[in-house]
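S.K.: No letters, just coordinates:
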């Protein structure tokens, strides 16, 4: 039985990895400019900067698609970690207000420190996400009975609404509406190789660290009492887990804007397919998150070319009904 489970898990990973590679190739092959598959393959394998078609693939489509894949991984893993360490099935960096905190920090950077480099922008985005997370946890904990899943979700929604309003006010006052529209809607059209050189190592390192924490998070998802009895320092793992989730969400918002629901939907799908072991769930969620966001970006480009639909709205079309379904199930349990 255990061997069959391992074989099934390996098959799902192989399928997801192959699906991601196929998704990436399809996404870079189609766009406003029609290119043959042979041209696309040649541009990826043997890039010639003298050819316009190769420049389109290498400088525009490829970093955009890879940016969608990396940020999809980050948002999905951030959601999986949050759901595990908080035992909240509705947890997601967008729903809990973490993305809003990052976006507000980005708005302040645009207003008071224009021309800031991308590395510094990631740092401030992380700080905004961290402070927001801390405030939301404190706000949800002050009520009688302590922090619960519903209180955490409500506190996150309230803080997210406030921060979005403040970001809008900053944008209007400093005439940044055009610049910040991208961050509100979410998108990867502006991703460059420079962005990827900074973002990719951060995301991969944090994901690897999260996989190392997989066993403690799995035990915590079953209950703090069970985890403590098995020798897990729950508070330490919870803090490290939230730091990992905030780092992933904050750095991704600095690149792709505030994209919600990826971290909500993907971990639940991964859990249905592979179970609750976070040593498996985290890397599998990363693959599924990458596939979801690459397809969402592809759909946003192909709905009405050459115009583009907001990638955040594409994901929300799937995420909102899923969130309402989960909220209804959570309400029944309460």
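M.R.: Arrived safely. The structure displayed is predicted, hence computed values, not measured ones.
S.K.: From here on, just use CA atoms for contacts and neighbour counts.
M.R.: Fine.
S.K.: Tell me the gap between stretch 18-32 and the middle of its chain.
M.R.: Chain-centre distance of stretch 18-32: 20 Å, with CA atoms, centre = their mean, to the nearest Å.
S.K.: Pull the residues that contact it.
M.R.: 35-37, 40, 57, 61-62, 65-66, 287-288, 290-291, 294-295, 298, 301-302, 305-306 (CA atoms under 8 Å, 6 or more residues apart in numbering).
S.K.: Pull out the buried positions in the helix or strand where residue 127 lies.
M.R.: For residue 127, the host element (DSSP states H and E) is helix 118-141. Buried residues in helix 118-141, counted by 16 or more other CA atoms under 10 Å: 118, 121-130, 132-133, 136-137, 139-141.
S.K.: Remind me what whichever helix or strand comes after it packs against, helices and strands.
M.R.: Next helix or strand after helix 118-141 toward the C-terminus (DSSP H and E): helix 149-173. In terms of contacts (3 or more CA pairs under 8 Å, 6 or more residues apart in numbering; DSSP states H and E), helix 149-173 is packed against helix 98-112, helix 118-141, helix 177-185.
S.K.: In CSV, list those along with distance to residue 46.
M.R.: What follows is these, written out as CSV (distance: least, CA to CA, whole Å):
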stretch, distance to residue 46
helix 98-112, 37
helix 118-141, 29
helix 177-185, 33
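S.K.: okay, pairing it with this:
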């Protein structure tokens, strides 16, 4: 998929020429296309896909709900709210400018959801986290719609980020989000055994040596790092975090020590395939990857649900 992503595009470049230019940048227009446009786009597809796939698997394990996705913690709405604030109130109009706002918005929203979920006497149970996420998402959605309705110029700019795309992302965007995604992946993989223990219930997990509160907090941080970074760089992309972990469990079963690595590998394949398909179908006017994943992911997920029972977590 990486090779196809480097080869396929609006400008046709023979595969042999693409391979040669990949290793020998001669400064030609074709080399500029490959090195300045397609390589960053492909790397971002790999990073964002891995982040969304693992983030979705973590959310489904954290909430013990096979239909959960990263949006349940308010991450997408947190990023979107911060981008709207950056565009409308601070006059920031470049992707590299409001990328940091999107990252900060995702982190603040996740912290707020987790704080609400742990407020009071009870612990951060999956049900309380989902309810807190739904409440925060509703409030942030209302804020975004209010600002966009009052400021049409903000809407015109925001809608291009909100659709979800890998196009026009330069290498500086990849460099900025890569450390957060790598850190999130390492943190996620380190919690696989603890998530396996918690899948049996809080009391059984504690009996097996898992620290319930600490595990949920670390998983929430990992989800914020992964999905916040991917959303900040590429915009909200639907169904990757929902469908990929489910497909991974078909191969691996419920063991998170295998679900997380499989999700890490399968999600970039899906995202790059959707991006390539958008280039082929759209021609010069490409179809954004967020639109393609929605069209591909929805029927695929329905088919998987009809053919197999949902894997228990």
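M.R.: All right, it came through fine. Remember, predicted model here, so these are calculated numbers, not experimental data.
S.K.: closest to residue 202 of the first structure out of the helices and strands packed on helix 149-173 of the first structure?
M.R.: Residue 202 of the first structure lies closest to helix 118-141 among these, at 10.2 Å (CA to CA).
S.K.: Report the angle between the closest one and helix 98-112.
M.R.: Interaxial angle of helix 118-141 of the first structure relative to helix 98-112 (axes from the mean of the first three to the mean of the last three CA atoms, to 10 degrees): 130 degrees.
S.K.: average offset between helix 118-141 of the first structure and the second structure?
M.R.: Compared with the second structure after fitting, helix 118-141 of the first structure deviates on average by 4.6 Å (mean CA distance after the TM-score superposition for the first structure).
S.K.: ditto for stretch 194-211 of the first structure
M.R.: Mean deviation for stretch 194-211 of the first structure: 1.4 Å (mean CA distance after the TM-score superposition for the first structure).
S.K.: That stretch: how far from the chain's middle?
M.R.: With CA atoms, centre = their mean, you get 12 Å for stretch 194-211 of the first structure.
S.K.: For it, give the aligned segment of the second structure as residue numbers.
M.R.: Counting by TM-score structural alignment, stretch 194-211 of the first structure lines up with residues 172-189 of the second structure.
S.K.: which residues sit against the matching stretch?
M.R.: For stretch 172-189 of the second structure, contacts defined as CA under 8 Å, 6+ apart pick out 40, 43-44, 47, 51, 54, 58, 96, 218-219, 221-223, 225-226, 229-230, 233, 257, 260-261.
S.K.: mind listing what's buried in that stretch?
M.R.: Neighbour count says stretch 172-189 of the second structure has 173-174, 177-178, 180-182, 184-185, 187-189 buried, by 16+ other CA under 10 Å.
S.K.: Spit out the contact partners of the residue nearest the centre of the first structure.
M.R.: Residue closest to the average C-alpha location in the first structure (CA atoms, centre = their mean): residue 75, at 1.4 Å. Contacts for residue 75 of the first structure (CA under 8 Å, 6+ apart) come out as 93, 248-249, 252, 262-263, 289.
S.K.: Residue 188 of the first structure: which of these is nearest?
M.R.: Nearest to residue 188 of the first structure among those, counting by CA to CA, is residue 252 at 10.2 Å.
S.K.: Please tell me how far the residue nearest to that closest one when sequence neighbours are not counted sits from residue 322 of the first structure.
M.R.: Closest residue to residue 252 of the first structure apart from its sequence neighbours, by CA to CA, 6 or more residues apart in numbering: residue 71 at 5.4 Å. From residue 71 of the first structure over to residue 322 of the first structure the distance is 20 Å, taken as CA to CA, to the nearest Å.
S.K.: If anything else comes up later, I'll come back, but that's it for now.
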